[in-house]
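Okay, here's the prediction I keep looking at, along with the sequence it came from:
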Amino acid sequence: MPQSAPVYVCQRHRATALHFDLRLEIDGVLVSWAVPKGPSPDPAQKRLAVRADDHDLAHAGYEGAYERAGRKVGSVVVWDIGTFEHRTRRGGEPLRASQALADGHLVVVLHGQKLVGPYALTRTSAPGPKEQWILVKMRGPGVEEGAEPARDQLASVLTGLTNDDLERAWRA
């Protein structure tokens, strides 16, 4: 029986600071990066992506409150969701996604509703408590030079709600 394509999700997460959580299903978990400015479909825009804790697959569709110490301190919406194809190669040969992750360079083709086409994630050598990576859109389908969907498209692809909508509902 063929395995279904792995999950890709990008959640708009307002907590201490607004950021986007880019998550890719690798070996049964959502491997995650916090992208402060959000992903860009413009190849000229390089985005910092800080490695974050992995999450279980059920988290892919999560929208709602972000709580700390039992208090609602922020919100999460599913900004984009879909599937992806892993395309990392070494010496012309395909490389397993888990090996590419360990090596610090992943190439994926996203099939989302807002983001499509090839993207690369590359680990940097910058020191710090968490791994720092760079996310960049590669040439190919989905290129939108000058576009800023992370700034201009705020609503969830699942519910149409924004972080502001969720937080207003808690205060009402």
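Sure, I can see it. What you are looking at is a predicted structure, and each value in this text was computed from that prediction instead of being measured. Residues are numbered from 1 along each chain as shown.

going forward, measure contacts and count neighbours with C-alpha atoms only.
Noted.

I figured residue 53 was touching residue 29, is that so?
No - assessed by C-alpha atoms under 8 Å, residue 53 is found out of contact with residue 29, at 10.3 Å.

Give me the more crowded residue out of these two.
For residue 53 versus residue 29, neighbours defined as other C-alpha atoms under 10 Å are more numerous around residue 29 (18 against 11).

how close does the more buried one sit to residue 97?
Distance of residue 29 to residue 97, computed by C-alpha to C-alpha, to the nearest Å: 12 Å.

Equivalent analysis for residue 164, please.
Applying C-alpha to C-alpha to residue 164 and residue 97 gives a distance of 35 Å.

okay, these two: which has more neighbours?
Per other C-alpha under 10 Å, whichever of residue 164 and residue 97 has more neighbours is residue 97, with 22 against 13.

residues near residue 169, how many?
Residue 169 is flanked by 8 other residues according to other C-alpha under 10 Å.

The residue nearest the centre of the chain - nearest residue in space that isn't next to it in sequence?
The centroid of the chain falls nearest to residue 22 when counting by C-alpha atoms, centre = their mean (1.3 Å). Once flanking residues are discounted, residue 22 sits nearest to residue 10: 4.5 Å by C-alpha to C-alpha, 6 or more residues apart in numbering.

ok, and here's another one to check against it:
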Amino acid sequence: MVDELAEYRRRRGRETEPPPERPAARGGRFVVHEQRTPQPHWNLRLEREGVLVSWTVPRAVPRAPEEVRLAVRIDDQPPEYTDDAEVWDHGAYEALHWNDRRVEVVLQGERLRGRYSLVHRDDPAAGNAWKLTRLDPAEDGHEVTPRFLAPMPARPGPLPGAAEDGDWAYEFAWPGLRTILRVTGGRITAFDETGEEVTSRFPELRGLGAQLGAREALLDGEIVVFAAGAPDPDGLRRRAAADGGEARGLRHRHPVFYLVTDVLHLDFRSLLSSPHHERRALLDGLGLAGPHWQVPPSHPGDGAAVARASRDHGLAGIIAKRRDSPYRPGLANDDWIDIRHGRTGAR
């Protein structure tokens, strides 16, 4: 680890940096603890002078320079300190600058590798609030998770014929609100299909962000309300029109469920050009299951059987998606077909 830090200094040309206001310690160990519930946060701890100097970071340690995050100074802990939080990352660090107002370090962990600064806010009212910034460029291939992408629509059409049935995956067509969910720093932001933010309308979904933790994702799905095990259009209309306190009041009478059907970005990488079957495998691997969200099954092949099951459950139809199709935001095409009952003949 020491050799890696020496190589980092050589590459960065640290001899050109101005000297710190007072000599900085060589460094030591660092650890980041992750706490996902009830409010996700991460505790960054740097070993120094016999203690772990600590900050809590509500929205995760940034991975790119543009992702400036709040960090709140908290109590120091002994070097052997552990708690009930998960160790999200650990390794060695080198201190390049350290005083009561600014700390600059190079982290060499399993996940975090690079130069970071912690700067105390100048505002006297800031108290223990600091600003945490990554100073190095993001890792190669890093792509900031988009705020919003228009959902890809399905084009009305008939059931694919038997000869090409295996080229398709089939899902139930849920009568819901198409919703894009952006998950960053353990928090969610929900957008309707026009791009309007609707997060406050669906407070039940906040736990999904905590479940993903520091993973970042852009998800596509449907918000549905059920009553007696069947979709409830009236309940959905009421929830779609409610906001803030009214939404919180309705969540027990008309709870919403987010049915996640696709993942468009994951861990700072775009998946738009990946084939549908690969995106679905990644989505299934996220383990998204909670009291108000789940990943409904996608069935490769046997579209006629899926259509019959949809009809038996009182749904309007199914969606067929080519297994090798990319995700084209906002663009209807023949890769996704909206098949309504009564229109299930071969193409």
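Thanks, I have the structure now. Since the model is a prediction, treat every value here as computed from it, not as a measurement.

Which residue ranges of the stretch 51-200 of structure 2 form strands?
51-57, 69-77, 86-98, 102-109, 113-120, 129-134, 155-156, 168-172, 177-184, 187-192 (DSSP state E, counting those that start in this stretch).

To which residue of structure 2 is residue 111 of structure 1 aligned?
Correspondence of residue 111 of structure 1 to structure 2, assessed by TM-score structural alignment: residue 108.

circling back to that earlier point, now for the residue nearest to the centre of structure 1: which residues touch it?
8, 9, 10, 11, 32, 33, 34, 35 (C-alpha atoms under 8 Å, 6 or more residues apart in numbering).

ok, now how distant is residue 170 of structure 1 from residue 74 of structure 1?
Using C-alpha to C-alpha, we find residue 170 of structure 1 at a distance of 10 Å from residue 74 of structure 1.

ok, residue 230 of structure 2 - how many residues close by?
12.

against structure 1, where does stretch 189-199 of structure 2 fall?
Residues of structure 1 matching stretch 189-199 of structure 2: none, counting by TM-score structural alignment.

just stretch 223-237 of structure 2 next, same as before
The alignment places stretch 223-237 of structure 2 over no residues of structure 1 (TM-score structural alignment).

what about that stretch, start to end distance?
11 Å.

how far away is residue 32 of structure 1 from residue 131 of structure 1?
Taking C-alpha to C-alpha, one finds residue 32 of structure 1 at 11 Å from residue 131 of structure 1.

who has more neighbours, those two?
Set side by side, residue 32 of structure 1 and residue 131 show more neighbours around residue 32, with 21 against 16, by other C-alpha under 10 Å.

Aligned against structure 2, show me the partner of that one.
Under TM-score structural alignment, residue 32 of structure 1 pairs with residue 54 in structure 2.

picking that back up, residues shared between the contacts of residue 32 and residue 131 of structure 1?
With C-alpha under 8 Å, 6+ apart as the test, residue 32 of structure 1 and residue 131 both reach residue 51.

and the strand or helix carrying residue 284 of structure 2, which stretch of structure 1?
Applying DSSP states H and E as the criterion places residue 284 of structure 2 in helix 276-285. Using TM-score structural alignment, helix 276-285 of structure 2 corresponds to no residues of structure 1.

now for that helix, which elements pack on it?
Where contact means 3 or more C-alpha pairs under 8 Å, 6 or more residues apart in numbering; DSSP states H and E, helix 276-285 of structure 2 is packed against strand 256-266.

Just after the strand it packs on, pick out the following helix or strand.
With elements assigned by DSSP H and E, the helix or strand that comes after strand 256-266 of structure 2 is strand 269-270.

Quick one: map residue 11 of structure 1 onto structure 2.
Under the alignment (TM-score structural alignment), residue 11 of structure 1 pairs with residue 33 in structure 2.

If you tally nearby residues, what's the number for that match?
Residue 33 of structure 2 has 20 nearby residues by other C-alpha under 10 Å.

thought it was touching residue 60?
No - Residue 33 of structure 2 is not in contact with residue 60 according to C-alpha under 8 Å; the separation is 10.2 Å.

Can you check which residues contact both of these two?
Common neighbours of residue 33 of structure 2 and residue 60 (C-alpha under 8 Å, 6+ apart) are residue 42.

Please enumerate the helices of the stretch 101-250 of structure 2.
206-212, 233-241, 244-250 (DSSP state H, counting those that start in this stretch).

need the contact list for residue 282 of structure 2.
Counting by C-alpha under 8 Å, 6+ apart, residue 282 of structure 2 has contacts residue 263.

what do you get if the cut-off is 10 Å, keeping everything else the same?
The contact partners of residue 282 of structure 2, by C-alpha atoms under 10 Å, 6 or more residues apart in numbering, come to 262, 263, 266, 271, 276.

Could you work out the most separated pair of these?
266 and 276 (14.1 Å; C-alpha to C-alpha).

hang on, residue 73 of structure 1 packs against residue 15?
Yes - counting by C-alpha atoms under 10 Å, residue 73 of structure 1 does reach residue 15; the two are 6.1 Å apart.

joint contacts of these two?
65, 66, 67.

Give me the buried subset of those.
Neighbour-count burial (16 or more other C-alpha atoms under 10 Å) applied to those gives residue 65.

quick check: angle from the helix holding residue 284 of structure 2 to strand 168-172?
For helix 276-285 of structure 2 against strand 168-172, the angle by axes from the mean of the first three to the mean of the last three C-alpha atoms, to 10 degrees is 50 degrees.

Can you tell me which helices and strands whichever helix or strand comes after helix 276-285 of structure 2 packs against?
Using DSSP H and E, the helix or strand that directly follows helix 276-285 of structure 2 along the chain is strand 289-290. On a contact count with 3 or more C-alpha pairs under 10 Å, 6 or more residues apart in numbering; DSSP states H and E, strand 289-290 of structure 2 meets helix 206-212, strand 256-266.

and of those, who's closest to residue 236 of structure 2?
Counting by C-alpha to C-alpha, residue 236 of structure 2 lies closest to strand 256-266 out of these; the figure is 7.8 Å.
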